[in-house]
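Chemist: attaching a predicted model along with its sequence, questions to come.
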Amino acid sequence: MSKNLSYMLNFLYQIKNHPDILSYRKVVLSDDYGASLGDFRPIHLGIGPDNRMSANRVVMDLCLFMLIDALIDRDNPDLVGEDFITKYKKLDAETTHSFIQKECFRLIRLIRNAIVHDNEAVTFEGECKKIKEDEVGIATYQDTRKMLVNLKGKKKDEKLDMYLLGKEYLNFVIWFLVFEQNPQGYSLLILKSAFNKLISNINSISDRMGDSIKECPSLSSSVLLKGFNRHVFFNAIITEDNENIFIKIKDYYSPCCDYYWESGSDVYLLPLESLAIDKEGLGKVNKNKLSEFKVSKIFLSKYLNKSIT
């Protein structure tokens, strides 16, 4: 990672608006399949009681734009110095990674331009309110808070209507693109899942690139993670034959689980969402799919406090 990218990432930490939405909780299984919980370095981030355009948020949005712009310039030196529209149109979008990078550049470019050129162009509406509470006191909330961008332009007025939850996913995807830089395997699965969450929270967009935003093409995996606060199961009973990996599934309350598996020098996180589970509680995944769940060294170090040689 270049020094400039590293400096900007560190700055996001310092202003306490770090956009990472991932957290992992360790679950160790005993011989009788009892579970004991532990923590790696859990991060429980939400959009908070109010996520409006604070000074920190303005700075973070500008910093996120600079991050992805610098990343694009590093990977595409022929585009250095081009204007934003030309850069977007010339960007490759043949892979899942490049497609997501291109569309996130489009979104944060519109937000950046609104901040820089018209401080009235970004507004907010909606509220987060409790709509019900179950018998044990767990509340369900309805969040209708939105960011609205309405930027007047000489060639075309540009508009964006997006829920604030979608904005949090946008922030995370840009940060994660810079963190991993060349995401593959499990990291690419995270990226694709977060991007699909992002676009599901966009109500409408109209800018100089078009009047819609496409879903991410299924170029690497049809699996999508349901959530990003996840449990990692260690010591699960895992067997294999020539074609498949079999996992004895732990009956557990969280639908967002990964099963930790080492094979040689490689580490995999096998998501519950990827497993075909029979009536006996045995999960199965084909070995041809394993590359989609391989974990990078940088990911292991940050989220699971582990290192591999």
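Modeler: Thanks, I have the structure now. Residues are numbered from 1 along each chain as shown.

Chemist: CA only for contacts and neighbour counts going forward, please
Modeler: Noted.

Chemist: so Leu189 makes contact with Glu292?
Modeler: Yes - the criterion here is C-alpha atoms under 8 Å, and Leu189 meets it with Glu292 at 7.1 Å.

Chemist: who's more crowded, these two?
Modeler: Leu189 (24 against 19; other C-alpha atoms under 10 Å).

Chemist: quick one, what contacts the more buried one?
Modeler: Applying C-alpha atoms under 8 Å, 6 or more residues apart in numbering to Leu189 gives the contacts Ser221, Val223, Leu224, Leu225, Glu292, Phe293.

Chemist: and here's the other structure:
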Amino acid sequence: MKSIVYHTLTMLEDVGMSINYPDIRHVTFDDEGGSTLHCYASCMMGTRVSIEQNQPMKFIMIFTLLDYFIDATYPELEGKSFSQKYKAIPESNDYQLMLRELFRIAKLIRNSLVHNPSSFTIKNDKLDVNYSFRGTKFCLVMSFSALNDFYTAIVMYVKGDLGEGAYFHGIMRSIYSNMISGVDYISDEFSKEINKPSDELKIMPYVRDILINPTHSIRDNKIKFEIDRKHPEWQGFDVYLKKENNEYLVPMEALNIDKEIDESDLFKNWSYVGPFPQIRKDL
């Protein structure tokens, strides 16, 4: 599975696929309390031709990856219809629920392109899908930015480079929520609503600084970070910490107002699994 995913995504990147992986910057600290920001681009963007000029082709290729991922994750669903797959995908946790709803939206768009291609239009920065089948109306209207979040979410699931832990869930809840907010209307054989995940932690997904081993102290089983950097409201930061030969990546959203975290929370939820975001330990 990894080989197929890798080569397909590499090809999509090479033909200019654009998605919104977080831009990761690193912040290092000197002995005098100063800091240095190191910037590296994280977005995927090819260099020759652009598949962004052919949105139907981009979608079909990403849908194929998603369908393959569903079959690999739930082998018992292989050979089932798309509708049967959607109904059979578990939804007992946020990981499953969001994946299930992404597949539902993808199914709606895919059937439009395959069976009613004239019903698929992108104009005025909106995707508009509208067709009927066996007396059921299928409709989806979403902003182009929401469509890009939709693609990003699928790639994050399929690629698996954020793992499946708390960090992935926090990023995915934000991307998924942003996608939903950009959906003006949806209707299919299931409902006119998109199911939402829990209200647990969300992590700002677009630009994040990684603070490399900032000064910290431990008291009453709490780790307190000495951080006085100012960040815009739209930007997040993560604290990279190495403790007893274990690596941790703690998002600011998991810290309290005093920039503290319980050691038990750190050990349970915030082990760094990688490979994304990549930690530049050579800085």
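Modeler: Arrived safely, thanks for sending. What you are looking at is a predicted structure, and each value in this text was computed from that prediction instead of being measured.

Chemist: any idea what the TM-score is?
Modeler: Superposed pair, TM-score by TM-score structural alignment, normalised by the length of structure 2: 0.87. Supporting alignment: 274 aligned residues with a C-alpha RMSD of 2.4 Å.

Chemist: about what we covered before: which of the contacts of Leu189 of structure 1 still touch in structure 2?
Modeler: Counting by both residues aligned by TM-score structural alignment, their matches' C-alpha atoms under 8 Å, structure 2 reproduces these contacts from these: Val223, Leu224, Leu225.

Chemist: so is the first one in a helix, a strand, or just coil?
Modeler: Using DSSP: H, G, I helix; E, B strand; the rest coil as the criterion, the local structure at Val223 of structure 1 reads coil.

Chemist: number of nearby residues for the aligned partner of it in structure 2?
Modeler: When structure 2 is aligned by TM-score structural alignment, the residue opposite Val223 of structure 1 is Leu201. Other residues within reach of Leu201 of structure 2 by the criterion other C-alpha under 10 Å amount to 14.

Chemist: ok, for Leu201 of structure 2, nearest residue in space, not its chain neighbours?
Modeler: What sits nearest to Leu201 of structure 2 in space, not counting adjacent residues and going by C-alpha to C-alpha, 6 or more residues apart in numbering, is Gly170, at 5.5 Å.

Chemist: now the helices for the stretch 1-150 of structure 1?
Modeler: Using DSSP state H, counting those that start in this stretch, the helices of the stretch 1-150 of structure 1 run over 3-14, 55-75, 84-90, 96-117.

Chemist: which of these is buried the deepest?
Modeler: helix 96-117 (a mean of 20; mean count of other C-alpha atoms under 10 Å).

Chemist: what range in structure 2 matches that helix?
Modeler: Against structure 2, helix 96-117 of structure 1 falls on residues 94-115 (TM-score structural alignment).

Chemist: how close does Lys85 of structure 2 sit to Glu101 of structure 2?
Modeler: 11 Å (C-alpha to C-alpha, to the nearest Å).

Chemist: hang on, I meant Asp128 of structure 2
Modeler: Counting by C-alpha to C-alpha - Asp128 of structure 2 and Glu101 of structure 2 are separated by 18 Å.

Chemist: now Glu76 of structure 2
Modeler: On the measure of C-alpha to C-alpha, Glu76 of structure 2 and Glu101 of structure 2 end up 19 Å apart.

Chemist: what does Ile210 of structure 2 give?
Modeler: Separation of Ile210 of structure 2 from Glu101 of structure 2 (C-alpha to C-alpha) stands at 31 Å.

Chemist: now swap in Ile62 of structure 2 and tell me
Modeler: Distance from Ile62 of structure 2 to Glu101 of structure 2, by C-alpha to C-alpha: 15 Å.

Chemist: equivalent analysis for Val114 of structure 2, please.
Modeler: Distance of Val114 of structure 2 to Glu101 of structure 2, given as C-alpha to C-alpha: 20 Å.

Chemist: could you work out the end-to-end span of stretch 145-160 of structure 1 for me?
Modeler: 14 Å.

Chemist: before we move on, what about stretch 200-208 of structure 2?
Modeler: Span of stretch 200-208 of structure 2 from end to end, C-alpha to C-alpha: 20 Å.

Chemist: helices of the stretch 151-300 of structure 1, start to end?
Modeler: 164-180, 185-200, 297-303.

Chemist: closest to Ser23 of structure 1 out of the ones you listed?
Modeler: For Ser23 of structure 1, the closest of these is helix 297-303, at 7.3 Å, according to C-alpha to C-alpha.

Chemist: return the residues in contact with Tyr141 of structure 1.
Modeler: Applying C-alpha under 8 Å, 6+ apart, the residues contacting Tyr141 of structure 1 are Cys128, Lys129, Lys130, Ile131, Lys132.

Chemist: now do 10 Å
Modeler: The neighbours of Tyr141 of structure 1, taking C-alpha atoms under 10 Å, 6 or more residues apart in numbering as the test, are Cys128, Lys129, Lys130, Ile131, Lys132, Glu133.

Chemist: now it: closest residue in space that isn't a chain neighbour?
Modeler: Lys130 (4.3 Å).

Chemist: equivalent analysis for Lys222 of structure 2, please.
Modeler: Asp262 (4.4 Å).

Chemist: the residue mapped onto the one you found from structure 1 and Ala236 of structure 1, how far apart?
Modeler: Alignment note (TM-score structural alignment): Asp262 of structure 2 maps to Asn286 of structure 1. Using C-alpha to C-alpha, Asn286 of structure 1 is found at 18 Å from Ala236 of structure 1.

Chemist: out of these two, which sits in the busier spot?
Modeler: Ranked by neighbour count (other C-alpha under 10 Å), Asn286 of structure 1 and Ala236 place Ala236 first, with 19 against 16.

Chemist: so what does that one match up with in structure 2?
Modeler: In structure 2, Ala236 of structure 1 lands on Pro214 (TM-score structural alignment).

Chemist: its match contacts Glu226, correct?
Modeler: Yes - applying C-alpha atoms under 10 Å, one finds Pro214 of structure 2 in contact with Glu226, separated by 6.8 Å.
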